[in-house]
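Novice: fold the following and give me the result.
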Amino acid sequence: MDIFKVAGVDLKKGPDWSSEETMLKEHSGYVCGVDEVGRGPLAGPVVAAAVILDAENIPEGLNDSKKLSEKKREALFDSIYERAIAVSVAEATVEEVDEINILQASLLAMRRAVEGLEVSAGSALVDGNKDPGLHMPTNTLVKGDGRSLSIAAASIIAKVFRDRMMKKLAEKYPDYGWEQNAGYGVPKHMAALKLVGVTPFHRKSFAPIRAILEQKNSPNH
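Specialist: Sure thing, here's the model as predicted:
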């Protein structure tokens, strides 16, 4: 299997407008791209974005946010806000992640992002293979941020927004290196967890955090 081909789409070429064109032909109204970031980290919320691009004014260089440098993402973040018809960002909190699980929290954040659009969309393109349950026709696209320009834009907005949020939290909790690791379980973060302990922004339902809390609360500790 060619790892660069998903459902016959050549990912080496980067995202295009073909998925949007299909939705626009089949459904009335605007199409929004939807993506989320922050499923894997041990700390911080999960953040989703919904973006309605203007087909006549699409920023150049849109791609999967993970394939772009921080500098490029920051520049595109501003450009998307300037040129898009509508942009919305939403989150599901750490408490919600722990309460309903990370997948359900991700889908909740996506629903909130779409509901927050100031201009209503008529259909949606969503990254991944799970339908978030939007009140509109929805197409899910595996690796959609590398296939659809609207999803790529949403991935950039969500990533930059969340990274900025984690940098802010790092000012209050400086030991964990969140300004660099965005809450992922890298060695510096794991070492700080053992030394300093768990913050209110850690996901207590995630196995490494749960293990630390169980050890701390065990009678032999």
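Novice: switch to C-alpha atoms for all contacts and neighbour counts from now on
Specialist: Noted.
Novice: just give the number of residues close to residue 161.
Specialist: Applying the criterion other Cα atoms under 10 Å, we find 19 residues in the vicinity of residue 161.
Novice: cool, and the one 5 residues further on?
Specialist: By the criterion of other Cα under 10 Å, residue 166 has 22 neighbours.
Novice: quick check: it touching residue 44?
Specialist: Yes: using Cα atoms under 8 Å, residue 166 is in contact with residue 44, at 6.9 Å.
Novice: common neighbours of those two, please.
Specialist: Residues touching both residue 166 and residue 44 (Cα atoms under 8 Å, 6 or more residues apart in numbering): 182, 183.
Novice: could you pull up the contacting residues of the closest residue to residue 52 other than its chain neighbours?
Specialist: In space, not counting the residues next to it along the chain, residue 52 is nearest to residue 32; the distance is 4.5 Å by Cα to Cα, 6 or more residues apart in numbering. Contacts for residue 32 (Cα under 8 Å, 6+ apart) come out as 50, 51, 52, 53, 114, 121, 122, 123, 124, 125, 150, 151.
Novice: what's the helix or strand for the first one?
Specialist: Think residue 50. Take DSSP states H and E as the rule and residue 50 turns out to sit in strand 46-52.
Novice: here's the other one to compare against:
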Amino acid sequence: MIRDKSAKTSAKAAPRKDAANKAAPAKAGKASAAKPSTGKSAGAKGVIAVAPPSFRRERALIKRGIWPVAGCDEAGRGPLAGPVVAAAVILDPDRIPRGIDDSKRLTAEQREKLFDKICATAQVSVAVASPARIDRDNILRASLWALKRAVVALPEQPRHVFVDGRDRLDTACDCEAVIGGDGIVLSIAAASIVAKVTRDRLMCALAQDCPGYGFEQHKGYAVPEHLDALNRLGPTVHHRSFFAPVAAARAKHMPWTVEPVQDLFSVTEVEVQVEARIAIDASANL
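Specialist: Model (predicted):
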């Protein structure tokens, strides 16, 4: 007798397919439950969640008995005009304002509000490196000088300092450089807000003395509007002389202030006269 095996095969396979269909929603449910919520829509792609700076490093030092702990940062390394402003902040662990973040991630309105809250609850100091100092020392040394001055000017001297960047400060206490620190260490983030707001206010004040440059808008950065004003009006005393666009504008509007540069590859003929005098000892046997 010949049996039909196809019926049995389909009957056996059917439950497996049904079981797979039943298991699929369960697995999907587990996957969705395991995936953390980022607060973004599920359809958004390419969105990277950035964690705000924390007070973790400061608390670790407090547990070891190290206090006060300061964070410091500067604003204005890149602009063509205006000073570099450095700030140092010692946050009160019991009165930390909410919303502190890297100043670059905040709007101008948010920075202004946080500036007032930080100044009301923390120890704050500010130091300024002028364009003349930047021209004399270069931008890096002027920035480090201002950061150190801000730390020294704090009402209470810290026992540990966090500074944004890769360069440590020559301070009396331990200093730790944190690359990208304004997005990692809360004290540095607070200092970045204070430095940024202070410098923005200074540039708005300079805009009243130097109309036509738009300092109140671009704060001295090399945007097209600023470059156009430099080309039309020339540099002011608030511009950094050795930054390339400023030097070019100075050469155009004030050529008498530009020192001629010697061509190191030019050939110069130098006439040299050598007078040889040889004293011969008569008694020598030649």
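Novice: what range in the second structure matches the very next helix or strand once past the strand holding residue 50 of the first structure?
Specialist: Following the chain from strand 46-52 of the first structure toward its C-terminal end, the next helix or strand by DSSP H and E is helix 70-83. Across the second structure, the stretch matching helix 70-83 of the first structure (TM-score structural alignment) is residues 108-121.
Novice: now the element after the longest helix along the first structure, going C-ward?
Specialist: The longest helix of the first structure (DSSP state H) is helix 149-172. Later in the chain than helix 149-172 of the first structure, the nearest helix or strand by DSSP H and E is helix 178-181.
Novice: tell me, that following helix lands on which residues of the second structure?
Specialist: Mapped onto the second structure using TM-score structural alignment, helix 178-181 of the first structure spans residues 215-218.
Novice: buried ones in that stretch, by neighbour count?
Specialist: Within stretch 215-218 of the second structure, the residues that count as buried by 16 or more other Cα atoms under 10 Å are 215, 216, 218.
Novice: average offset between that stretch and the first structure?
Specialist: Superposing on the first structure and averaging over aligned pairs (mean Cα distance after the TM-score superposition for the first structure), stretch 215-218 of the second structure comes out at 0.6 Å.
Novice: what's in contact with that stretch?
Specialist: By Cα under 8 Å, 6+ apart, the surrounding residues in contact with stretch 215-218 of the second structure are 200, 203, 204, 205, 206, 207, 226.
Novice: pull out the buried residues from those residues.
Specialist: 200, 203, 204, 206, 207, 226.
Novice: can you show me the strands along the second structure?
Specialist: With strands called from DSSP state E, the second structure shows them at 69-75, 84-90, 123-129, 160-164, 174-178.
Novice: okay, those strands in TSV with distance to residue 237 of the second structure next?
Specialist: What follows is the strands of the second structure, written out as TSV (distance: least, Cα to Cα, whole Å):
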stretch	distance to residue 237 of the second structure
strand 69-75	20
strand 84-90	15
strand 123-129	14
strand 160-164	29
strand 174-178	33
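Novice: just say which of these is most tucked in.
Specialist: strand 84-90 (a mean of 30; mean count of other Cα atoms under 10 Å).
Novice: the first structure: matching residues for that strand?
Specialist: The aligned range for strand 84-90 of the second structure in the first structure is 46-52, by TM-score structural alignment.
Novice: how big's the offset between the matching stretch and the second structure?
Specialist: In the superposition with the second structure, the aligned residues lie an average of 0.2 Å away from stretch 46-52 of the first structure, counting by mean Cα distance after the TM-score superposition for the first structure.
Novice: what sits up against that stretch?
Specialist: 30-39, 84-94, 97, 105-106, 109-110, 113-114, 117, 121, 150-151, 153-155, 157-159, 161-162.
Novice: swap in stretch 194-212 of the first structure?
Specialist: Outside of stretch 194-212 of the first structure, the residues that reach it under the criterion Cα under 8 Å, 6+ apart are 42, 43, 44, 45, 94, 95, 97, 98, 101, 175, 193, 213.
Novice: that stretch aligns to what range in the second structure?
Specialist: Matched against the second structure by TM-score structural alignment, stretch 194-212 of the first structure falls on residues 231-249.
Novice: got the buried residues for that stretch?
Specialist: With burial defined by 16+ other Cα under 10 Å, the residues of stretch 231-249 of the second structure counted as buried are 231, 234-235, 238-241, 243, 245-249.
Novice: can you list those residues in JSON lines and add distance to residue 56 of the second structure?
Specialist: Supplementary listing: these in JSON lines, determined by distance: Cα to Cα, whole Å:
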{"residue": "231", "distance to residue 56 of the second structure": "48"}
{"residue": "234", "distance to residue 56 of the second structure": "48"}
{"residue": "235", "distance to residue 56 of the second structure": "45"}
{"residue": "238", "distance to residue 56 of the second structure": "40"}
{"residue": "239", "distance to residue 56 of the second structure": "40"}
{"residue": "240", "distance to residue 56 of the second structure": "38"}
{"residue": "241", "distance to residue 56 of the second structure": "42"}
{"residue": "243", "distance to residue 56 of the second structure": "39"}
{"residue": "245", "distance to residue 56 of the second structure": "42"}
{"residue": "246", "distance to residue 56 of the second structure": "43"}
{"residue": "247", "distance to residue 56 of the second structure": "45"}
{"residue": "248", "distance to residue 56 of the second structure": "47"}
{"residue": "249", "distance to residue 56 of the second structure": "48"}
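Novice: go through those and name the one nearest residue 113 of the second structure.
Specialist: For those, the closest approach to residue 113 of the second structure (Cα to Cα) belongs to residue 238, at 28.2 Å.
Novice: relative to residue 143 of the second structure, how far out is that closest one?
Specialist: 16 Å (Cα to Cα, to the nearest Å).
Novice: residue 63 of the second structure now?
Specialist: Going from residue 63 of the second structure to residue 143 of the second structure by Cα to Cα gives 31 Å.
Novice: follow-up on the earlier one: farthest pair in the contacts of stretch 215-218 of the second structure?
Specialist: Largest separation among the contacts of stretch 215-218 of the second structure by Cα to Cα: 205 and 226, giving 16.5 Å.
Novice: mind telling me what residue 107 of the first structure corresponds to in the second structure?
Specialist: Taking TM-score structural alignment, the alignment pairs residue 107 of the first structure with residue 144 from the second structure.
Novice: just give me the neighbour total for the closest residue to that match other than its chain neighbours.
Specialist: Closest residue in space to residue 144 of the second structure, ignoring its immediate chain neighbours: residue 169 at 6.7 Å, by Cα to Cα, 6+ apart. For residue 169 of the second structure, the number of neighbouring residues by other Cα under 10 Å comes to 19.
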